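Asker: quick check, what structure comes out for this input:
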Amino acid sequence: MPDHFTFGSTIRASSSLSNIELGRQLHANVVKLEYGSHSIAQNALIAMYTKFGQISEASIVFSRTKTRDLISWSSIIAGSSQLGYGLEALCFLKEMLFMGVCQPNGSIFGSVLSACGSLLQPEYGRQIHGMSLKFGLGRDTVTGCSLSDMYAKCGFLGSAKTAFFQIDQPDLVSWNAIIAGFAYAGDVNVAMSIFRQMRHLELTPDDITIRSSLCACIAPDTLFHGKQLHSYIIKMAFDFDVLVCNTLLSMYGRCLDLFDAFRVFNDIRYYADLVSWNAILTVCMQHNLAGEVFTLFKLLLDSKIKPDHVTLANLAFQKGAPETFNGGLRAPLELSKIYLLRAFYGTYWVEF
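Answerer: Okay, the predicted model is just below:
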C-alpha cells in the first residue's frame, strides 16, 4: 500500500506533468487513506495547487495541515505572492511569526518582498526589510535581490541600489533583477551603468539580462543605449535568439527608429513568431503606415501563423483601413471568426 512518501512523490510528478486532474485524484486518495496529517503529502499538494493557480484549494490544504514546517509556510507564501495575492502572503507571514514554530528564511522574505513590490507598498516593504535584518538575512542573496526589486518598483531607486550592493555574493539572477527593476522604473542610465559594471566583473549576461536592459530604452533619447546593446547582441550571437530580437525590435519601435526596426525584423523574418509580427505591425501603426501594415499582414497569413487580437487591433485602427483592405482580405471581425478568436472590445474600423 502506498504511504505518504509515495503520495508526495506522485503528486510532484503530476505537477511536473501539468495534470491537475491526476493531482486531484491523488488528493482524494490521500484523504481516503488518512495521510492528510503528514506534512510531506500536504506540502506536495500545496505546491501543486499553487502551480496550477488554485490558491483557494492550496489555502484549504494548508489550513488542514496539522504540522506546518518551513516548507509548508514557504510554499503557501510563495504561491500567494506569485499568483498576485500579496496581502494574503503578508497575512501568512504574520501568522507564521505569531505561531513562532518556524523562523522565516531568505526564500520566505524574498516572496513577501516581491508581494510588497507588486502591491507598490513600500511601507510594508520597509517593515519586512527591518525584520530580515533582525533575522540576520540582510546580505542574503534571495532577500537582497527581492528587496532591491521592491524598492525599484516603488520608485526608491537609491535604496534599491544600496540593497543590491549589500548582497554578499550576487548571482546572475540578482544582477538581472536589479537591471529589470531600474528598467521598470525607466532609469536607463543606472540600468546601463549596472550592465557595464556586470561586464567589468567578467560576468556573462544572458538573454534575460539583455532583454531587461533593452526594456529600459523607452524613448528616442535612449536610442544610443539601445544601439550599444544591439552591438553587444551581435557580438555575442544573440541575434539568432527570437525573444531577444523581439525585444530589440520593440525597443526600436519605442525609440521611433523605423529603419532599424525593419532591419531587425527582416533579419529574423523566416523564423519570426507571432510576437515578432505584432511588434513590427505595432511600429507601422505608430507611424500611420497603413499600406505597410496590410502588406505585412498578407505576409503573415502566407507564413501560416494565426493572428491574434493584438494583430487585429493593429489592423482595425488604421486610417483609411476599409479602402486599403483589399486583395481578398476580410475585415477583422470576420477574421476573428475564421481563427476562432474571442471577440473583444475595440476590433472595428474607426472613422477619422
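Asker: only C-alpha atoms for contact and neighbour calcs from this point on.
Answerer: Will do.
Asker: for stretch 79-99, which outside residues touch it?
Answerer: Under the contact criterion CA atoms under 8 Å, 6 or more residues apart in numbering, stretch 79-99 has outside partners 47, 50-51, 53, 55, 73, 76-78, 102-104, 111-112, 114-116, 118-119.
Asker: hmm, which of those residues are the buried ones?
Answerer: By neighbour count, with 16 or more other CA atoms under 10 Å, the contacts of stretch 79-99 hold 47, 50-51, 53, 55, 73, 76-78, 104, 111-112, 114-116, 118-119 as buried.
Asker: so which of those are in helices?
Answerer: The helices, defined by DSSP state H, take in 47, 50-51, 55, 73, 76-78, 111-112, 114-116, 118-119 from those.
Asker: which one of those residues is nearest G125?
Answerer: C116 (5.5 Å; CA to CA).
Asker: could you also give me the structure for this next sequence, so I can compare it with the first?
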Amino acid sequence: MGGYLVISQALNPSVVSFCSSISPHSHLNANSRNARHKNCPPITSAEFSVLLQSCIDAPSFDEGKRLHLQIREAGFERNRDLLPKLIKVYSVCGRIDRARELFDRMPKRNLDVFVWTAIVSGYVKNGMPGEALEFFYEMLKLGVNPDSYTFSALLKASAELGLVSLIVQLHSLTVKYGVGLCLSVANSLVHAYGSFGNVYGARKVFDRMEFRDVVSWSSMIHACSHVENHAESMALFSRMQFDWCLKPNELTVVSLLPGCCFFSSLRKGQAIHAYAIRNGFVSNVIVGSALLTMYSRCGDPDFAYKVFSGMERRNVITWTSMIEGFALNGRFNVALNLFKVMQEQGLKPTYITLVVILSACSHGGFVDDGLEIFETMKETFGIQPGVEHCACVVDMLGRAGRLDDAEKFIERMDIGPSSSVYGSLLGACQVYHNVELGERLAQKLFELEPRNASNYVILSNIYASVGRWDDVGRVRKLMIVKGLFKESGCSWVEIKDKVYVFGAHDRTHSESDKIYEMLEELSDRIVKAGYVPSKKYVLLDVGEDDKKKFLCTHSERLAIAFSLLKVPPAVPIRIAKNLRVCGDCHDAIKLISKVTCR
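Answerer: Predicted coordinates for the structure are as follows:
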C-alpha cells in the first residue's frame, strides 16, 4: 500500500482517480469520481503509461479496454510509447484479436520496432508462433530493424514450431543486427538449441557470453539434461553455485532432477527437494511433478506418493506421473486404482496418460483391463488410439503369450504399424521361442529401421534360444558388414558422490579381486537359499560351466558385490543399468537381497 501512495502523490488527481477505480477497493460511487474528474487537469501520456503498466502487471481486459478508450479520447492512441503497451495489455489478457485490430488501424510504415515487437511477442505468448513469424517477415520487408526483444520472442516461436533450421538462421541475423551478445538473446539461443538436443550449439553460445544470469545457467543445465548428459548438468550446477554465486530457480531444479533419476541418486534428489522446500518451489506444479518422478525412479514410490498427496495443486500431468511411478516399481494394482480415482476426481486422461496406464496393464498382466481401456478410449475419453497405444496392446498380448492375437491385432490396425509395434512383438518372440514369427517381424523391422542394431540382436537371440548357432553367426556377420554394433551393457552405482561403472565380466577395477571374492561368497549363499542358474539366458555357444560363470559376472552383480564391500549395513543399495536386467539376474538379486538383509 505504501508503494501505491508514493505513486499517487507523483501523479495528478485524475490518475489517482483512475487508480482507485481499478484497485480492489474501488467502491467509491461513480458520481463522486466524475465530480472530482471535472476539476482535474487532463492525464498526460507519461501518466497513461503508468496506468497501462498496472493493467499489464495485473491483467484485466475490462479495465484495459476502458483505459484504451480514455487514451483514444485524449488523442494518444498512436503515441509511440503507449501503442506497444496497449498491444501488450490485450496480449496478456489473452485477446490477441483486439491487439491485432489496434495494430491494423495504424499505418504500417509509421510503426517502429517496439510496436512490431509487441505484436510478435503477443502472438508467441498466445500460442500462435506461426503468425509471429509471418509478422516478422512483413516487418523485414518494410525495412524495420528487429531488436533483441524481437529475436528473443522469435527464438521461442521457432522452438515451439520445431524449426531447427530457422533457429540457425535467426542466430545469424542476431549477429548481423548486432544483438547476438545481448543477455536475453543469448539466453534464448541457449534454450532454443538445447530444446533440440544441440548441446554443442548451446554451449558455443553459452561460452561466449560475457555475463550470465540464472536463466543462462538453468538453460544450459536443461540442454545437457535433455540429451541425458547428466554428469555435465551436475558439474554446471556446482559451477553456477560456487563459482558464480547464483541462486538456482525452478527451471534449475526441474533440469537437475532427471540426473538424480539416471544415477539413482536418492540422496542428491533429497537435497534438491530440501532446497526446493526452503525456497518455496514445491508449490510449483512442474517442480512437484519432477520431484515425485525422481522419487519413483529412485525406487521410492511411497515417498513419491507423500509428495503427491502434499501438493496444493494437482493437474493431469501430476496424476499421470504418479500412476507411472507406481507402475515403474511393480505396483500395477495401485497404478490402476489411481487411474480410476483420477477419473472420479473429474480429471480427463490425456493421450500420454493412456499410454502410461496401458503400459502398466501390459507389465502387470492385466490384459482384460488393458483391452477394455483401449477399446473404449475414443468413446469414453474422446481420444483416438495412436501408434503408442497400439504398441502397448501388442506388448500386452505378447507378454501374455498370445502371439497370434497380437499379430492379428497388427493386421487390423487402422494406422500403419510402426517399428515400435513390430518391436514389441519381436521381443515376445524371443521369450516364447517363436522363430517363424520372429523372422517375419525382423524382416519388416530391417526395412523400417535398417540402422537399428537392436533388431538384429533380438533376432540373433531368438535363434540362440533354440540352439540355431549357424543362424546366430549369420546375423552377427550381417551386422558387421552393415557396420552395426550391439550396445554394451553396463551398470553403475553412486557411493559418496562418486559414480562407479561396471561392464559384464569386468576386471578393470582396482579392487577386482575383492569384488570377485564377494561374488563367489554370494553365489554360495544364494545356492543354499535355493538359487538355480537359468542357463537359457546365456545366448552363447559355450559349455554349461562357462554359462554359470557368465551369469554370475553380469554387470549388475559386480556393482552389487562392490557396493556390499563399501556401503554400511542396512543402507539401501541402488544400482542403475542401461539395458534390461536378464531374468536370471532378476531372480538372483532377490535372493541376494534376502541373504544379506539389504
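Asker: on that earlier part again, T282 of the first structure: which of the ones in helices among the buried ones among the contacts of stretch 79-99 of the first structure is nearest?
Answerer: S118 (27.6 Å).
Asker: what's near enough to touch that closest one?
Answerer: S118 of the first structure neighbours (CA under 8 Å, 6+ apart): 84, 86, 150, 153.
Asker: dump the residue contacts of the nearest residue to P129 of the second structure once chain neighbours are set aside.
Answerer: Of all residues not flanking P129 of the second structure in the chain, A157 sits nearest, at 4.6 Å (CA to CA, 6 or more residues apart in numbering). Contacts of A157 of the second structure were listed using CA under 8 Å, 6+ apart, and they are 124, 129-130, 132-133.
Asker: now those as CSV including secondary structure, neighbour count and distance to E411 of the second structure?
Answerer: As requested, the contacts of A157 of the second structure are exported to CSV (DSSP: H, G, I helix; E, B strand; the rest coil; neighbours: other CA atoms under 10 Å; distance: CA to CA, whole Å):
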residue, secondary structure, neighbour count, distance to E411 of the second structure
V124, helix, 23, 42
P129, helix, 23, 39
G130, helix, 17, 38
A132, helix, 25, 43
L133, helix, 19, 43
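Asker: S265 of the second structure maps to what in the first structure?
Answerer: In the first structure, S265 of the second structure lines up with Q121, judged by TM-score structural alignment.
Asker: distance of the nearest residue to its match once chain neighbours are set aside relative to S303 of the first structure?
Answerer: Distances taken as CA to CA, 6+ apart put C154 closest to Q121 of the first structure, at 7.1 Å, once the chain neighbours are dropped. Separation of C154 of the first structure from S303 of the first structure (CA to CA, to the nearest Å) stands at 43 Å.
Asker: neighbour-wise, which of the two wins?
Answerer: C154 (21 against 14; other CA atoms under 10 Å).
Asker: and the more buried one, what's its match in the second structure?
Answerer: Using TM-score structural alignment, C154 of the first structure pairs with C298 in the second structure.
Asker: so that match touches G259, yeah?
Answerer: No. Look at C298 of the second structure against G259 with CA atoms under 8 Å: they stay out of range, at 10.7 Å.
Asker: hang on, P122 of the first structure packs against L157?
Answerer: No. Here P122 of the first structure lies out of contact with L157, judged by CA under 8 Å, at a distance of 11.9 Å.
Asker: quick check: neighbours shared by these two?
Answerer: In contact with both P122 of the first structure and L157: Y151, using CA under 8 Å, 6+ apart.
Asker: which of the contacts of S118 of the first structure fall in helices?
Answerer: Using DSSP H, those in helices are 86, 150, 153.
Asker: format these as CSV; extra columns: neighbour count and distance to F92 of the first structure.
Answerer: Shown next, in CSV, are these (neighbours: other CA atoms under 10 Å; distance: CA to CA, whole Å):
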residue, neighbour count, distance to F92 of the first structure
G86, 24, 10
M150, 32, 19
K153, 24, 23
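Asker: which parts of the stretch 201-350 of the first structure are helices?
Answerer: Ranges of helices in the stretch 201-350 of the first structure, per DSSP state H, counting those that start in this stretch, are 207-215, 223-235, 242-254, 258-268, 274-286, 290-302, 309-316, 321-324, 332-338.
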